[in-house]
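K.L.:
okay, predicted coordinates and the sequence, questions at the end:
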Amino acid sequence: MPRYRLTVEYDGTAYNGFQAQAEQPTVQGALETAIHAFSGEQIRIAAAGRTDTGVHATGQVVHADLARAWPTATVMNAMNAHLVHEGVCVLDCALAPDPEWHARFSAVGRAYRYRILNRQAQPVLERSRVWHVRKPLDAEAMHTAAQGLVGQHDFTTFRDVGCQSKSPIKTLDVARVERHGDEVHLVFEARSFLHRQVRSMAGTLVEVGLGHWTAEDIETALAARDRSACGPVAPSAGLYLTGVRYA
């Protein structure tokens, strides 16, 4: 039974997250429906990350086990033909490097980008794809403060109360804040993240950009290991899973 590795892009606006849910539109549901439509097989796929409602992806990775050995180009093109009316598409399809390879458990790194539109005028074309912050943000101050989050820490402060991870200890490899014209981008990279960790860090760093918090406040919040010490949680619209790294 061949295992296929799919790189997937999606606009999460119309979906109740990635994970399949009964009678709810999800990214997983759309992908599995497309697989059934062209192959006749009803299967369950696995993903590198289960993104929340409204979160997007430009580099999500999933795997699918199919009974028949289809050409990889056929799998990609056939799925996209059945996804044409969905906010999902398959960017690439390849055979998994070995039978034990797993989209989630074989991953050694994940990258997220958070987009903030920082101008007075509201977004029109990308209303559901950015967080609109009208007041000027100091991206340099945000970047400096973000460095206090890099490394191995107990991220309880930035962990959603419903997080099911066994441990709040994670190692954040990259935390970068960059201005690109009217947009401020926050880039985070780690082996794995806690539930809503990225949105919690992004929302808190915006408080620095607005001048409400300092870099020292970020360090104090992290050290508190207390969810109540977290700043506002950024909305889902600006978050993108941009890539998954494998050894």
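P.N.:
All right, it came through fine. Numbers count the residues shown, from 1 in each chain.
K.L.:
C-alpha from now on. contacts and neighbour counts both.
P.N.:
OK.
K.L.:
tell me where the protein has helices.
P.N.:
27-39, 72-82, 139-146, 197-209, 215-224 (DSSP state H).
K.L.:
residue 208: what's it in contact with?
P.N.:
By Cα atoms under 8 Å, 6 or more residues apart in numbering, the contact set of residue 208 is 138, 141-142, 145, 214-215.
K.L.:
let's see it at 6 Å
P.N.:
For residue 208, the contact set (Cα atoms under 6 Å, 6 or more residues apart in numbering) comprises 142, 214.
K.L.:
before we move on, what about residue 62?
P.N.:
5-6, 46-47, 103 are the contacts of residue 62 under Cα under 6 Å, 6+ apart.
K.L.:
what's the ChimeraX syntax to select whichever of those are buried?
P.N.:
The buried residues among the contacts of residue 62 can be selected in ChimeraX (16 or more other Cα atoms under 10 Å) with this line:
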select :5,6,46,47,103
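K.L.:
ok, so of the contacts of residue 62, who is nearest residue 57?
P.N.:
The closest of those to residue 57 turns out to be residue 47 (Cα to Cα; 11.8 Å).
K.L.:
the closest residue to the closest one other than its chain neighbours and residue 36, how far apart?
P.N.:
In space, residue 47 comes closest to residue 62 once its chain neighbours are excluded; the distance is 4.1 Å by Cα to Cα, 6 or more residues apart in numbering. According to Cα to Cα, to the nearest Å, residue 62 and residue 36 sit 16 Å apart.
K.L.:
alongside the first one, take a look at this:
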Amino acid sequence: MPQSRADSPSPEEQPKRPIDSPVDLSKPQKIARVDSGDQQSESLKPEARKMGFQRYLVAVEYIGTKFSGSQKQLNGRTVEGVVEDVGVHALSNTFHVDVERISKRKPGEVKNEGDIMLLDVRTIPANFHARFNAKERIYYYRILSGQDALSIFEKERAWHVPEKLDLLAMQKACSILVGHHDFSSFRSAGCQAKSPVKTLDELRVCEVIPSSSFPSNTDNGQKDGGLFGGRKSHRLYMITARARSFLYHQVRLLVGLLKSVGTGELKIDDVERILNARTITETPPMAPACGLYLGNVMYDFLSDDD
């Protein structure tokens, strides 16, 4: 069988490992190795090739709220290595897996669980690595600003910030942080990256209109005090971070800083001071995991095939 270009990166800031047990096949496959990118010895051994192993790239989306983290646990449901930590979500994340017996099932025929879904599968070369072949990763972070409690439909899906946010100040802070820097101030303990120097290709924040499949049930300014049984709407801010790779917790630490600038706890001058300090002790607390989404991991298949 010809091998097509493939890729499968680990999610975000720290090297991630594979999926634990989200995909349920009616006839289980013989899996030799699953990896989303924290192992460097990834080429199949010659004897494995003789046994008929095929490497696949798999794309999944999931809600990370109910997962216990990224490590295998006896008493907790996990997505091993794919979830950066408890509560992080993914619109599209990838990992690679070596399978001994090739299934004729198509991705749509695989049984998916309620909070994780298989998006795509493709064959890839035996030396292709989910993490190291990735060319770019995009993360999104959702902040809902407003004093009222969040709707249950938004809980664990965004960071609720009661204070008003200064969008212009946050955008100015983004312009300071974009580029090639030593991001030691935005690197948690346990980071396995060899260097804190990274190139942040994009960091931007904008206010967007909250979308819903339901008619509006928010306060419409009625004279009697508002719609009975309704709720006040929140302002939704979307932060986008794009780079080839990130440090451990880098995105959440950057968001925590932007929030502090937006609320006025920090000034614009503090952003450059914290960046140049090169120590996490100067950085505000990181944003919670619930608002973070891995948007996509991208590959250059033509380049990788050369």
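P.N.:
Nice, thanks for sending it over. The structure displayed is predicted, hence computed values, not measured ones.
K.L.:
TM between them?
P.N.:
Superposed pair, TM-score by TM-score structural alignment, normalised by the length of structure 1: 0.84. Supporting alignment: 222 aligned residues with a Cα RMSD of 1.6 Å.
K.L.:
re the thing from before, out of the helices of structure 1, nearest to residue 245 of structure 1?
P.N.:
helix 197-209 (17.5 Å).
K.L.:
and that closest one against structure 2, how far off on average?
P.N.:
When structure 2 is overlaid, helix 197-209 of structure 1 sits 0.6 Å from its aligned residues on average, using mean Cα distance after the TM-score superposition for structure 1.
K.L.:
next, the angle from that helix to helix 215-224.
P.N.:
150 degrees (axes from the mean of the first three to the mean of the last three Cα atoms, to 10 degrees).
K.L.:
what's stretch 185-194 of structure 2 aligned against in structure 1?
P.N.:
The aligned range for stretch 185-194 of structure 2 in structure 1 is 157-166, by TM-score structural alignment.
K.L.:
ok now the matching stretch, how far from the chain's centre?
P.N.:
Put simply, stretch 157-166 of structure 1 sits 16 Å off its chain's centre (Cα atoms, centre = their mean, to the nearest Å).
K.L.:
which residue comes closest to the counterpart of residue 171 of structure 2 in structure 1 once chain neighbours are left out?
P.N.:
Under the alignment (TM-score structural alignment), residue 171 of structure 2 pairs with residue 143 in structure 1. With Cα to Cα, 6+ apart as the criterion, residue 143 of structure 1 has its nearest non-adjacent residue at 4.7 Å, and that residue is residue 177.
K.L.:
surely that neighbour and residue 145 touch.
P.N.:
No: under the criterion of Cα atoms under 6 Å, residue 177 of structure 1 makes no contact with residue 145, lying 9.5 Å away.
K.L.:
what about the strands in structure 2?
P.N.:
Using DSSP state E, the strands assigned to structure 2 run over residues 31-35, 54-62, 89-99, 116-124, 136-145, 159-161, 179-182, 197-208, 235-243, 292-298.
K.L.:
which one of those lies closest to residue 279 of structure 2?
P.N.:
When the strands of structure 2 are compared by Cα to Cα, strand 179-182 sits nearest residue 279 of structure 2, at 10.0 Å.
K.L.:
mean deviation, the closest one versus structure 1?
P.N.:
The superposed strand 179-182 of structure 2 is, by mean Cα distance after the TM-score superposition for structure 1, a mean 1.2 Å from where its aligned residues fall in structure 1.
K.L.:
so for that strand, what gets flagged as buried?
P.N.:
Buried residues in strand 179-182 of structure 2, defined by neighbour count with 16+ other Cα under 10 Å: residue 182.
K.L.:
other SSEs contacting that strand?
P.N.:
For strand 179-182 of structure 2, the packing partners by 3 or more Cα pairs under 6 Å, 6 or more residues apart in numbering; DSSP states H and E come out as strand 197-208.
K.L.:
can you do 10 Å?
P.N.:
strand 197-208, helix 268-277 (3 or more Cα pairs under 10 Å, 6 or more residues apart in numbering; DSSP states H and E).
K.L.:
what lies in contact with the last one?
P.N.:
Think helix 268-277 of structure 2. 169-174, 176-177, 181-186, 257-258, 260-262, 280-284 (Cα atoms under 10 Å, 6 or more residues apart in numbering).
K.L.:
got the buried residues for it?
P.N.:
Buried residues in helix 268-277 of structure 2, counted by 16+ other Cα under 10 Å: 268, 270-271, 274-275, 277.
K.L.:
before we move on, the earlier item: closest to residue 63 of structure 2 out of the helices and strands packed on strand 179-182 of structure 2?
P.N.:
Short answer: strand 197-208, nearest of these by Cα to Cα, at 21.4 Å.
K.L.:
average offset of the closest one relative to structure 1?
P.N.:
Strand 197-208 of structure 2 sits 0.7 Å off on average (mean Cα distance after the TM-score superposition for structure 1).
K.L.:
and that strand, what's buried?
P.N.:
Those would be 198-200, 202-205, for strand 197-208 of structure 2 by 16+ other Cα under 10 Å.
K.L.:
packing partners of that strand?
P.N.:
Other helices and strands packing on strand 197-208 of structure 2, by 3+ Cα pairs under 10 Å, 6+ apart, are strand 136-145, helix 167-177, strand 179-182, strand 235-243, helix 250-263.
K.L.:
again, 7 Å this time
P.N.:
Under the contact definition 3 or more Cα pairs under 7 Å, 6 or more residues apart in numbering; DSSP states H and E, strand 197-208 of structure 2 sits against helix 167-177, strand 179-182, strand 235-243.
K.L.:
dump those to TSV, plus distance to residue 91 of structure 2.
P.N.:
Shown next, in TSV, are those (distance: least, Cα to Cα, whole Å):
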stretch	distance to residue 91 of structure 2
helix 167-177	23
strand 179-182	25
strand 235-243	13
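K.L.:
which ones are touching the most centrally placed residue in structure 1?
P.N.:
Structure 1 has residue 241 as the residue nearest its centroid, 3.1 Å off, counting by Cα atoms, centre = their mean. Going by Cα atoms under 7 Å, 6 or more residues apart in numbering, residue 241 of structure 1 touches 56-60, 111-113.
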